[in-house]
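# Provided below are the primary sequence and the corresponding predicted coordinates.
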Amino acid sequence: MTTEAQHPFTRQGREFPAAPGAGEWTKLMARARAHSRLVARLRIALPVLAVAVAGLYFVSPKIQMTFGDLNASVAGVVIEKGRLRMVNPKLEGVNDEQGAYVVTADYAEQVVANPDIIYLTEIRAEMNNNQKGWSRLSAPKGVFETKTEKLELAGDIRTVQSGGMTARLSRASIDMKKQLIVSNEPVDVDFLNGTVRSDAMTIHTGEKRVIFRNNVRVHIRKRPEKKAVANQ
């Protein structure tokens, strides 16, 4: 039997710690719960942080990237609901006639599983040819395919041509390489001297040529007649 004098703790001048009181137990339990909450948050936060870091690495520290023959830049990157959201993206390429084109948007989204497709919101696009002609478009939303360099637009689409033509469309397919704008939905077009309505249209921006198809209606505005100058 070990006596109190022979107990190793008492021999070294130490005593067993006293059992915590009710107040101490409350503090200990609160600390344990806080620690458990922190661990649970880290289990969620660390994978998300890893994805975010991977995303930032993908677009490089300069926030610039390339998609095939395209140059691209973004003002910032946000990871949201499993998608990579790019703020103020800008895509630049060259068409078959060595003219430049630019596509910008308020933001773009890209799914990691299909990086060749970019979903754009509030789009502005411009195509230029080597004859100093240009075509500008705007649309609320669209999809750009980086491999084919084709842009699909939907919504309230507006286009302006360097020759003075303006058009309103609801859907359009744009081949940036071939400088083609194709719509198989009704279009309203205004020229300097009239208007054209049709159910389909193709604009060859490089050739400054427009083809209207299906149910074409043309209205020509008469030029005001010059008043004859009275003989003095």
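That came in fine, so what should we check first? Residues are numbered from 1 along each chain as shown.

# going forward, measure contacts and count neighbours with C-alpha atoms only.
Fine.

# give the other helices and strands that the biggest helix by length in the chain contacts.
Looking across the chain with DSSP state H, the single longest helix is helix 22-59. Counting contacts by 3 or more C-alpha pairs under 8 Å, 6 or more residues apart in numbering; DSSP states H and E, helix 22-59 packs against strand 76-80.

# let's bring in a second model and compare:
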Amino acid sequence: MTATTADMSALQPAPHSAWEPRRATTLAAARKRTRFVRLLRMALVGLAAVIILVMAGQILLRSLGAESQEAVTVGEDARMINPRFTGRDEAGTPYVVTADAAIRRRGTEARLTELESPQLDYNLITAYEQAEGVLARTGLFDADARTLDLNADVQFRTQSGYAFAADHARIYLSEERVVGDSPVEGEGPLGTIRADAYEILDGGDRVVFRGNVRTFIRNDAGAGGDQP
């Protein structure tokens, strides 16, 4: 009887192949790697916090700068085009003050408005026809006191038919009164007049002249012409 030898290779474990992963790292190496990842995360969180703080600081600085700029703007005078101011005198008669342009003062003088080529729609005085409603080159309107100061090349007419030219006139809109503290020249139905100061009262029906008053009365009869 012949003995047979069995192939025992099938019962032996298969050798490890080349692509099989290596064994896990040791416990100490794993802990070291965990600490590194934790430090990296903390660094990223800190960097993000720094970026947020920087951005917040920039936003705060910009907001403070905007407030400062706004304060400077508010402190400056405001310029207006074609302003219009309306009101009534003590008798209830309406008036309208207009101009080509205006500068509204700020601060303690906020009630004052500087006017360029001021005009007045009121029954007290009117502008020359050739002036197209302009009473002077510049003016100053006080809304609280209801006064209108006219300066430089002041020219206007009264209801009584007199035309006046002066360097200054203050119109009291609430009193229907005009006061001028500069030399004035006027011409009307009775002749011409010159004085150092003047005042128009009673809604333009009465005019008072003061200082070096010189008048030339027109002789309607034609005898002797104008007489001083």
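Received it, and whenever you're ready, just let me know what you need. Bear in mind the structure is a predicted one, so any value in this text is a computation, not a measurement.

# need the TM-score from the superposition.
With the length set by TM-score structural alignment, normalised by the length of the second structure, the two chains reach a TM-score of 0.60; 174 aligned residues with a C-alpha RMSD of 3.7 Å.

# what's the offset of the longest helix of the first structure from the middle of its chain?
32 Å (C-alpha atoms, centre = their mean, to the nearest Å).

# helix or strand right after it?
Counting by DSSP states H and E, the element after helix 22-59 of the first structure in chain order, helix or strand, is strand 64-67.

# Provide the aligned range in the second structure for that following strand.
The aligned range for strand 64-67 of the first structure in the second structure is empty, by TM-score structural alignment.

# okay, buried residues for that strand please.
Residues F67 are the ones in strand 64-67 of the first structure that count as buried (16 or more other C-alpha atoms under 10 Å).

# try stretch 102-112 of the first structure
Result for stretch 102-112 of the first structure [16+ other C-alpha under 10 Å]: buried residues 102-105, 107-110.

# please report the distance of the counterpart of N114 of the first structure in the second structure from A143 of the second structure.
Aligned by TM-score structural alignment, N114 of the first structure pairs with E109 of the second structure. Distance, E109 of the second structure to A143 of the second structure, by C-alpha to C-alpha, to the nearest Å: 11 Å.

# so for those two, which sits in the more crowded spot?
Set E109 of the second structure next to A143 and count neighbours by other C-alpha atoms under 10 Å: A143 wins out with 15 against 10.

# which residue in the first structure aligns with the more buried one?
A143 of the second structure maps onto T146 in the first structure, by TM-score structural alignment.

# same check on G161 of the second structure?
Using TM-score structural alignment, the partner of G161 of the second structure in the first structure is G164.

# in this structure that match contacts N193, no?
No: with contact defined as C-alpha atoms under 8 Å, G164 of the first structure does not reach N193; the gap is 10.1 Å.

# helix or strand: which one has the residue nearest to the spatial centre of the first structure?
Nearest to the mean C-alpha position of the first structure, by C-alpha atoms, centre = their mean, lies A108 at 0.9 Å. Assigning secondary structure by DSSP H and E places A108 of the first structure in strand 100-111.

# do L153 of the first structure as well
Judged by DSSP H and E, L153 of the first structure forms part of strand 150-161.

# tell me what that strand is packed against?
On a contact count with 3+ C-alpha pairs under 8 Å, 6+ apart, strand 150-161 of the first structure meets strand 134-145, strand 166-175.

# can I get these in a markdown table with mean neighbour count and distance to K90 of the first structure?
Below are these laid out as a markdown table (neighbours: other C-alpha atoms under 10 Å; distance: least, C-alpha to C-alpha, whole Å):
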| stretch | mean neighbour count | distance to K90 of the first structure |
| --- | --- | --- |
| strand 134-145 | 20 | 12 |
| strand 166-175 | 19 | 17 |
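
# could those strands go into CSV alongside distance to L120 of the first structure?
Below are these laid out as CSV (distance: least, C-alpha to C-alpha, whole Å):
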stretch, distance to L120 of the first structure
strand 134-145, 5
strand 166-175, 14
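
# nearest to E24 of the first structure, of those strands?
strand 134-145 (60.4 Å; C-alpha to C-alpha).

# packing partners of the closest one?
By 3+ C-alpha pairs under 8 Å, 6+ apart, strand 134-145 of the first structure packs against strand 114-128, strand 150-161.

# how close does the shortest one sit to the second structure?
If I follow you right, that is strand 150-161 of the first structure. Superposing on the second structure and averaging over aligned pairs (mean C-alpha distance after the TM-score superposition for the first structure), strand 150-161 of the first structure comes out at 1.7 Å.

# buried stuff in that strand?
So for strand 150-161 of the first structure, counting by 16+ other C-alpha under 10 Å, buried means 150-154, 157-161.

# ok now it, how far from the chain's centre?
15 Å.

# what angle sits between that strand and strand 100-111?
140 degrees (axes from the mean of the first three to the mean of the last three C-alpha atoms, to 10 degrees).
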